[in-house]
Each structure stands twice: as C-alpha cells, then as structure tokens.
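S.K.: need coordinates for the following:
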Amino acid sequence: MNGLSNHNSDTNMVHIILIPYMAQGHMIPMADMASLLASSGAVVTFITTPVNAARIRPIIDRIENSHLPVRFVQLPFPSAEAGLPAGCENVDLISSPGLHKPFMEALSIFGEQVKLYLTTKNPTTMPVDCIIFDSKNSWVGAVAESLGIPHIIFYGPSCFYILCSHLLKKYQVLKSIEDDYKLFKVPGLPEPVEVMKAHVMRLMDRPGWEKVSEEFYKTEKSACCVVMNTFEELEMSGLDKFRKEIMKEVWPIGPLSLSNKDLDSMAMRGKACSIDTRLLLSWLDSKAPNSVMFVSFGSLSRNPISQLVQIGQALESASSSQLSFIWVVKEAERSEEVENWLAEFEERTKGRGMVIRGWAPQAVILGHLAVGGFMTHCGWNSTLEAIAGGVVMATWPRFGDQFVNERLVVDVLRIGVAVGAKVPTLFVNEMSEKALVKGEEVRKVVEKVMQGGEEGDERRKRVRELAEKARKAMEEGGSSFENLKRIIQFAKGENKHLERGK
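M.R.: Modelled structure (predicted):
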C-alpha cells in the first residue's frame, strides 16, 4: 500500500479507483494516468491481477519508488471458472480465437472480486470517490451503480475511432452493406473519410456477442463523463462532434506517454526491455538525423515468417544509402525458424540495422533525432508516441481500431503513408496469402517516408508541429493539464450535475 497511509487523514485528497482492461496497450496508458492523477491531488488504487502486475513490474516499481500515493491491488483472475488456461489473464496470452469470448466472460466474473474488494471494510482504505474504467470493462457500470460510486469511462483508442463507431451504430450503416471490402463514407464525420466494413466491424457487434454488446452500450450510457488519451489540438473537430453526440463532458488528457519525462521512465513504459537502453542510444547517436526507420507492430500482432522475409527484403533493398533501421521481431522468441533466418539477415545488414527480439523502449526510440520514420500497426499508443516524437509513419494496421486510426493519420492529419494492408488479421494462423504485403510494396513506402521532396518535407513539418502542440498540451496551463484538474474536481464533487450521467 505504498504511499497511501500517509494521505488517509487528508480530507482534501480524493480516492480514485482505476480499472484497466487486461491488455498491454490498455494497461500502460492507465498506469501513466495513475501517476498524473496522484501528482495532481488524488490517492489512486490501480486494480489488476497477479500476472498483469508481473507484466508491468517495471512501471509499478518506478511509481512505488516515486512515493506517489498509488496502490497496486492484485485480485485473483477466474481463468479456470471461465474455461481458460491457467495464467491467461491478458489478451496477448489468448492462444486461439475461440478463447476470446471465455476471456470476456472471465472479466465479468472478475467484477465480483472487485465488488467484494470495494465493499470490504478496511480502516486503512479511504472511501472511493470515483472509478475510472476502461471501456472494454463494461461490467464496471453495474458494480459502480450498485455501490453508488460515480464512474468515468476511459477510451483508449482515438476519438476519431470512437466517433466513427458511434456514428456507424447511430445510423445503422453496416446492416445495409454486404461487401466487406467496399469503400463507403462514415456519415456525420467532421472530416469525411472512406472505410471498409471489414475494418470497422467490432467483435462485439458480431453474432453470438449480443450479451456483451448490450452490457457495453448500457455501461457507456451510464458513465458520468469520458476521459480520452488524446489532446484537443490533435482532434479538435472530432472531440467537439463527439461531445454534441453523447451530451457529456469529454476530457482528453494525453498524450499520456509524455507523462514520462526522464530516460528511465520512458524506457520502462511497459515490460522490461530486451535491450540495454544506453547501448541502443549509443547506436542511434552514431546515425544521421532522420536516417533510421523504426519497425514495430505492437504487443499483440505476429507476422508469419513469409511476411517477415518480405519486410526484411524491403529494409535490405531500400535505395537510400544512408537508411538504417531498428526492427522489433517478437516472433523470434518462439520460433527457431525465425531465429535462424534472422541470424543470416543480421549478418547481411551488420552496421545498418539493429534487431530487437522482444520488448523495445519505443518512446525512447521515437524521441531520438536519428529516427525519421516509423512502420507501425497504428495502435493508438504507438500512433500518439510517434506524433509526440514528431515522426512520420508508414501505416500497417492489423485489427480493431487500427484501420480507422490509419485513415486519421494518412487522410486527415496527412502525416503518414499507407503500406496497403486490407485484410484484418490477429493470430498468425489466420493470416492468409491475401493479407500478406509484398516486399516491393513495403520498400516503396519505406523510401517514400524516409526520402525528402516537397511532399515528404510537408509531412515531416506537419508532424513536428503536432509534436510541439502535444508537449504544450501536457504542460502546466495546457489543454490536457487543465482537463486533468477537471477530473480531480469531479471526484471532489465539484461537478455534481455530471454524476450518474445525468
């Protein structure tokens, strides 16, 4: 209970519970949020499970060593009760598509553990003033309402994606579209873009997920207000439209990655790094500005070796003589075939390339002046880190919100180039030949992103302007800084009219 007992007698402190969704890309920004709230006058309890706590141990250690009033509570996860393998407590530990639904059912059962914890009389625990929960934890709404606790929904994806999903449901667009790969415009968007049904169809909107979907939308409506990991200056028109649509306060407090100021904090944003950060920085320091392409596809996506070979060929054959690269290849951890191929690839590209097997300090890499491009899956955390670092993106979405984020990056913000992926994938054994992108196409995009010219210079200029706005948003007096203060005010009961979503 690090740091909490010293604050229990302070009546000016508010107690906020954070309940993240159990996926690395959801837990990391919420841990950042915990630090920011604790630095702004709140006592924070971060509820997770033993396996997930172990997976973000570097973050927990850093926060506990800072002596901020944050407590990390580990409650048992009902894997066995839901028919999951032991230890399956995180989305990226799901080994087959058929386990997605049992995982969601386990989350609902986990809600009973959370309710028991919140109702247990403990003299060292402050009363709960507010719960902030990830939108995927739809079970929180019923728990919070049964205990009379105001609750705020946290959306991890971009506002652009959340608004698209809202408008598609509102106008029932998908019901009339039969072709999964036919382009259509999303009605009501401030910046009209074209998407495909295959790219916006959510898992919970599919047959068999009706109960999950019903609970999600019910909780969405019951939440008092909304917190988002974005910033006003990045998505101003979308945020304004979303506020009018849901008629609730929407508080963007990002980019949350910028809450990590020093090198160690940036490096420990996630799991333990698979490379020595200072060795990595020394290598980057030896490279010219904007000469390094960083390639990483997030914590969930995996490439079959056939796709890895194509990416490798693209990086190896890119025409710029100055082009260097850092490539995160998580697949090598579990595949001898991949490891054998990588060893030969590394030998051929010695000096030009660095391969990281496992977890990379992404925020550190993207913040270095040598990095001029980022090939990304368009997960929102990665997209925001690229924007905060002022780095142009080569976009290669895989699933979920990523295809819509690509449209924001490429069509609206105009700070990225699409690799050309069309078929959504999640598990390696689902990646068909149709989903593969040829090395020649990848090479062309790498060169387009890394080389200059009027178009390339304009992209780089735009993303650097956004990087500056992102930094200012998080500084004292900035838009995200002020929104964080509004959350504290709400928890103190200074915005009573917002409670229960009234």
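S.K.: please make it C-alpha for all contacts and neighbour counts, starting now.
M.R.: Will do.
S.K.: and Phe154, how close does it get to Met27?
M.R.: Separation of Phe154 from Met27 (Cα to Cα, to the nearest Å) stands at 11 Å.
S.K.: show me which of the two is the more surrounded one.
M.R.: A direct count of neighbours by other Cα atoms under 10 Å for Phe154 and Met27 places Phe154 higher, at 28 against 24.
S.K.: contacting residues around whatever helix or strand the more buried one lives in?
M.R.: Assignment of secondary structure by DSSP states H and E places Phe154 within strand 151-155. Counting by Cα atoms under 8 Å, 6 or more residues apart in numbering, strand 151-155 makes contact with 130-135, 141, 144, 162, 220, 223-229, 499-500, all of which sit outside it.
S.K.: quick one, which of the residues you listed are buried?
M.R.: 130-135, 141, 144, 162, 220, 223-229, 499-500 (16 or more other Cα atoms under 10 Å).
S.K.: from those residues, which land in strands?
M.R.: In strands, defined here by DSSP state E, the members of the buried ones among the contacts of strand 151-155 are 130-134, 225-228.
S.K.: let's have the residues you listed in a markdown table, adding distance to Gly493.
M.R.: Below are these laid out as a markdown table (distance: Cα to Cα, whole Å):
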| residue | distance to Gly493 |
| --- | --- |
| Cys130 | 9 |
| Ile131 | 13 |
| Ile132 | 15 |
| Phe133 | 18 |
| Asp134 | 21 |
| Cys225 | 13 |
| Val226 | 16 |
| Val227 | 17 |
| Met228 | 20 |
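S.K.: quick one: end-to-end length of stretch 383-403, please.
M.R.: Across its full length, stretch 383-403 reaches 12 Å between end residues, using Cα to Cα.
S.K.: centre of the chain versus that stretch, how much separation?
M.R.: If you compare the mean C-alpha spot of stretch 383-403 with that of the full chain, they lie 10 Å apart, counting by Cα atoms, centre = their mean, to the nearest Å.
S.K.: list the buried residues in that stretch.
M.R.: Taking 16+ other Cα under 10 Å as the neighbour-count basis, stretch 383-403 is seen to contain the buried residues 383-403.
S.K.: now, those residues that are in helices?
M.R.: Restricting the buried residues of stretch 383-403 to those inside helices, with DSSP state H as the criterion, leaves 383-389, 402-403.
S.K.: could those residues go into TSV alongside distance to Asp61?
M.R.: TSV is the format used below for these (distance: Cα to Cα, whole Å):
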residue	distance to Asp61
Thr383	26
Leu384	24
Glu385	22
Ala386	26
Ile387	27
Ala388	25
Gly389	25
Gln402	31
Phe403	34
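S.K.: determine which two of those are furthest apart.
M.R.: Checking these against each other with Cα to Cα, the farthest-apart pair comes out as Gly389 and Phe403, at 21.4 Å.
S.K.: another for comparison:
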Amino acid sequence: MVHFMMIPHQFIPHIAPMMHLADRLAACEGVTCTIFVYEKLLEGLPTDGLRDGVQFHALPPSKEPLSLWNPLASGEALGRVVNEYFDKELLGAGGGIEGKPQYHCLISDLLLLWTVQAAARLQIPRYILCAMSAFSLLMRLHSPRTEEDKARPKILHWPNIIPGPLISNFFATNPNASGVGATFINRSANESAGILENSFSELEHESMAELQRMGLNMIPVGPLSSSIVPAKNFKGHSNENYDDVGDECLKWLDEQPPTSVVYVNFGTTGFNKFSTEMVHELALGLEGSQARFLWVLRPPPGLSAEEAEQVLPSGFEERVKGRGLITRGWAPQLQILEHRATGAFLMQGGWNSTLETICRGVPFIAWATFADQPTNVKFAADGAKLGVMLPSRDPITGIWLKVDKHVVENGIRLVLSSEEGKLIRKNVQNMKVVAAKAVSPEGSSSRSLMSFVKGLQIAEEHRHTELPN
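M.R.: Reported below is the predicted structural model:
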C-alpha cells in the first residue's frame, strides 16, 4: 500500500495535471492519492470522473490573497496553511496521531520549495511534478541567478534539441528581473528524489537526457490527460463566471469545412499580459488572414465595463461576420480541438494547452508572453516542428519584439495554406499517435510510472520488515 500526499500550486494549470497524475497513479494496485486543495477551489473542480483511489483534502483559506503574478509568495502562503494542518492533525508530540492518515510519499509542485521541509517532517521522500516542458525546465536551470550572470548571460547550444543558439535569460519575461525565481526552482528540483515530468520520451528524450546528466532523476509520465476537464463553473483566477457557449461553438464548427478554422483561446487569464493594442493587432491579423476563426475572448484586466466592450477594433465584428465566431463564454476546448473543422490553435503556449493540441493532432500558432510559454513553444515549434511561434522574442538578445497584425496574419497563412504548414500538420498527426502510445498500457510513460510506483512499494515493504518488533 502506498499513500501519496499531493500538493499542487493552487492555480488551475497546476491543479489539473496533478489531478490527472493522481488518476493515473490510482490505477495501480494498492495506491491511494490525497490532493490538497483550498476548499473554495475544490467546490468548482470536476471530481466525478476520478478513480476511487483519488481523494481530496480541503484546506481552509489562506489569510493572504492568491496572486497569479507572485506565485512564489502565494506558494509560501499555501505552505503556512499546510504546515498548520501538519501541526494540528498529523504530527503530535509522539511523532504522529493515532488514526490519522499515513502518507508514504509527497508529490509537490515544482514551485513549492517549502515541501522539502514538509517531507522531512513527515520522514517521507519528496518528488516533484513538473507542469512545464522538460526543455523549459532545462532552460530555467540555466537562467541567470546573480547580477553578474544577468550582466553576462550565457549563450546555450543544444543542437540535438533545438537548432541555433539561445540566450540563457530567454526564459525570463523580464530579462532584468531578480534571479530569485531561478534559484528557487533550481533548489526545488535538486532537493527532490525525482521529477515526474509531464511529457514523454519520444517527444523530449534529449532534454530529459540532458537533465539526467545534470544529476536529476527524470521520470516521464505524460502526457497527463484523462476524462477530467475543468468544470464550467470553475472560476480559476477570474472574478467572473462565464455562460456555457459549448453548443453554439460546436454547432458553428459543424457548418465549416474540414481543417479550415483557427481556434483562438488564451485562457481565463491569458490576456493578463496583453494590452488593448495587442488585442487589436490579434484581431486585425485574424481579419487579414481571411481564415475562418472561433475566438473565445477574454478582455485584458483593469478595464472598465465600457472599455471591455470596446476591446475589439471598431467595426471588426461586423466585417468578419459569417467567417468568424467571437464568444465571451465558456467553451469546451477539448471537443473543439477534436472537431474535424479545427485546423489550428492560436494560443499563448502554456504546456497544458500545448500538449492538448499535440495530442489531438492540431498544429499551433503561439503568441507567448510570460512564464514558461516562450520556451515551451520555442522547443515545440523550432525543435519538434509541431507548430509556429510568432517571433515575439529574439533568441540571442532576449529582447521582446513587437508582434503586429502582419506577424499574426503570416503565422496563420503559414500553418493553414503553405507547404511548410503541410509538413507541420504531418508531424503533429504523427506525434498524436506517438503520444497515445506513450500512455497506453505498454507505452513508455506507463512503464516509467509503474516502475516509479513499484520502487516505492518495495521501499515501503523493506521499511516494514526492518522495523523492530
């Protein structure tokens, strides 16, 4: 019997893969998983499709607000809540409280460094789930961490992973930002027993091999996917609920020719790094491409109700009427990606969305703006040739480039109607098959996951046999 304590960062892009991992682990005999989630977030999570071995522990609310833009502080606040639970419920004066859950392994989000001490308190091994690509983790571990490093960033060469050189601060949204985040993640990775990577060997073998050479125990377990999808009433990190427009979207797609539609969705928080000007350039690029499109639109934050209504260029919706559907509601992303009419996915490049589009054989067009997005799509576009990254970042200088309507238009035309686009489509269709095989019962990720669980089970058996009578 192995009981996993699973602690994700409390953002849906981090909670979802942890849930998927728990669902996969619970398929193994003798495995139970308990996921720690704030009670308020748990109310909106879809738990009906989970296996019986998956359960949740509802955490009381943190006294500090959950901030998407300060994930390290939000993670530390989560640590204070969890450690209070440890003190009250798990760890008594004698080292434990009779009748309380016994955990054998802690699986933590990469961003939660405090779980190093938490695992030590519980005297159990700590593994981390990496919700970004292996290549992004590799880049992050080479990011500048000191003022000297930032002043003289390294030029990195991995020709077996990605063509051409990259500057070491390519990962950072702000190349002049503090190196605290890079140091934090470096410690979190290196002070773990292993890294459960949400990717698969056939896609990222070289990146994971490079991480292995750096001394990390890489365990590919992806793509993490199941029947679990975010509930329609899940607010994520928005203050709004959205109306369900799934039927409208799917009915409209039914009327479109095969592989003709660009699906545009930057997620509930995707436009947080966008200005109204950037939204205008995106809209005008869609218009100029002459392509059909389905756009799930979320306005940038900080706008008044009147400004939000006017976030699109004047007359845009009228000009594209008939070939473009713009909705501001909740749309069923996986069903849209699986629809025969969908020909490309225009997104920001979070790893969850990147894997979702790869696993459904749909090429992507990515406008990456923050966090791990630039390196996720740099690898997936330039390394694996599965989509197109709009040139928003200079790979050598790290300088952010202006993405305008012409860049958007050219990216759409390349994917939908060029010879290069045909090759991309062929590559992503092939990778769809490979990804499905990786998580099949005899696939590479399934074998890797089973080996991980078996190793813990054997270790637990040895621990019991070595205990004094």
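S.K.: quick one: TM-score?
M.R.: Once superposed, the chains reach a TM-score of 0.84 (TM-score structural alignment, normalised by the length of the second structure), with 444 aligned residues with a Cα RMSD of 3.4 Å.
S.K.: picking that back up, among the ones in strands among the buried ones among the contacts of strand 151-155 of the first structure, find me the one that's closest to Cys273 of the first structure.
M.R.: Looking at those and their distance to Cys273 of the first structure, the nearest is Asp134, at 25.5 Å (Cα to Cα).
S.K.: is that closest one in contact with Gly156, as I believe?
M.R.: Yes - in this structure, Asp134 of the first structure sits in contact with Gly156. The criterion is Cα atoms under 8 Å, and the distance is 7.2 Å.
S.K.: who touches both of those two?
M.R.: Contact criterion Cα under 8 Å, 6+ apart; residues bridging Asp134 of the first structure and Gly156 by contacting each: His26.
S.K.: buried residues, the lengthiest helix in the second structure. List them.
M.R.: Longest helix in the second structure by number of residues, with DSSP H as the criterion: helix 444-466. Residues of helix 444-466 of the second structure classed as buried under the neighbour-count rule (16+ other Cα under 10 Å) are 444-450, 452-453, 456-457, 460.
S.K.: swap in stretch 160-170 of the first structure?
M.R.: Counting neighbours by 16+ other Cα under 10 Å, the buried set in stretch 160-170 of the first structure is 160-165, 167-168.
S.K.: residue range for stretch 277-296 of the first structure in the second structure?
M.R.: On the basis of TM-score structural alignment, stretch 277-296 of the first structure is assigned to residues 246-265 in the second structure.
S.K.: just the terminal-to-terminal distance for that stretch.
M.R.: The first and last residues of stretch 246-265 of the second structure sit 14 Å apart, counting by Cα to Cα.
S.K.: if we can go back for a sec, so how far is the strand holding Phe154 of the first structure from its chain's centroid?
M.R.: Computed by Cα atoms, centre = their mean, the separation of strand 151-155 of the first structure from the middle of its chain amounts to 15 Å.
S.K.: before we move on, what about stretch 176-196 of the first structure?
M.R.: Distance of stretch 176-196 of the first structure from its chain centroid, counting by Cα atoms, centre = their mean, is 24 Å.
S.K.: need the contact partners of it.
M.R.: Stretch 176-196 of the first structure is touched from outside by 163-164, 167-168, 171, 197-198, 237-238, 241, 404, 407, 411-412, with contacts defined as Cα under 8 Å, 6+ apart.
S.K.: same thing but at 6 Å, please
M.R.: In this structure, residues lying in contact with stretch 176-196 of the first structure by Cα atoms under 6 Å, 6 or more residues apart in numbering are 197-198.
S.K.: same check, this time on stretch 205-219 of the first structure
M.R.: Contacts for stretch 205-219 of the first structure (Cα under 6 Å, 6+ apart): 138, 141, 204.
S.K.: three-state assignment of Asn174 of the second structure?
M.R.: For Asn174 of the second structure, the assignment made with DSSP: H, G, I helix; E, B strand; the rest coil gives coil.
S.K.: and Leu416 of the second structure? What does it align with in the first structure?
M.R.: In the first structure, the residue equivalent to Leu416 of the second structure is Met450, according to TM-score structural alignment.
S.K.: to clarify, my last question referred to Ser448 of the second structure.
M.R.: The pairwise alignment with the first structure assigns Ser448 of the second structure to Asn483, based on TM-score structural alignment.
S.K.: and Ile326 of the second structure, by the same measure?
M.R.: The equivalent of Ile326 of the second structure in the first structure is Val355 (alignment by TM-score structural alignment).
S.K.: contacts only, for that match.
M.R.: Val355 of the first structure makes contacts with 326-328, as judged by Cα under 6 Å, 6+ apart.
S.K.: and if you look at Gln310 of the second structure?
M.R.: Neighbouring residues of Gln310 of the second structure by Cα under 6 Å, 6+ apart: there are none.
S.K.: same check, this time on Leu90 of the second structure
M.R.: Taking Cα under 6 Å, 6+ apart as the criterion, Leu90 of the second structure is in contact with 96-97.
S.K.: try 8 Å this time
M.R.: With Cα under 8 Å, 6+ apart, Leu90 of the second structure has these contacts: 96-97, 100-101.
S.K.: just the buried residues out of those residues, in PyMOL syntax.
M.R.: In PyMOL, this line selects whichever of these come out buried by 16+ other Cα under 10 Å:
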select buried, resi 96
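S.K.: turn the contacts of Leu90 of the second structure into JSON lines, columns for distance to Thr342 of the second structure and secondary structure.
M.R.: Conversion of the contacts of Leu90 of the second structure to JSON lines gives the following (distance: Cα to Cα, whole Å; DSSP: H, G, I helix; E, B strand; the rest coil):
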{"residue": "Gly96", "distance to Thr342 of the second structure": "54", "secondary structure": "coil"}
{"residue": "Ile97", "distance to Thr342 of the second structure": "54", "secondary structure": "coil"}
{"residue": "Lys100", "distance to Thr342 of the second structure": "50", "secondary structure": "coil"}
{"residue": "Pro101", "distance to Thr342 of the second structure": "47", "secondary structure": "coil"}
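S.K.: closest to Leu286 of the second structure among the contacts of Leu90 of the second structure?
M.R.: Nearest to Leu286 of the second structure among the contacts of Leu90 of the second structure is Pro101, at 53.5 Å by Cα to Cα.
S.K.: ok, and the closest non-adjacent residue to that closest one?
M.R.: Leu90 (7.5 Å; Cα to Cα, 6 or more residues apart in numbering).
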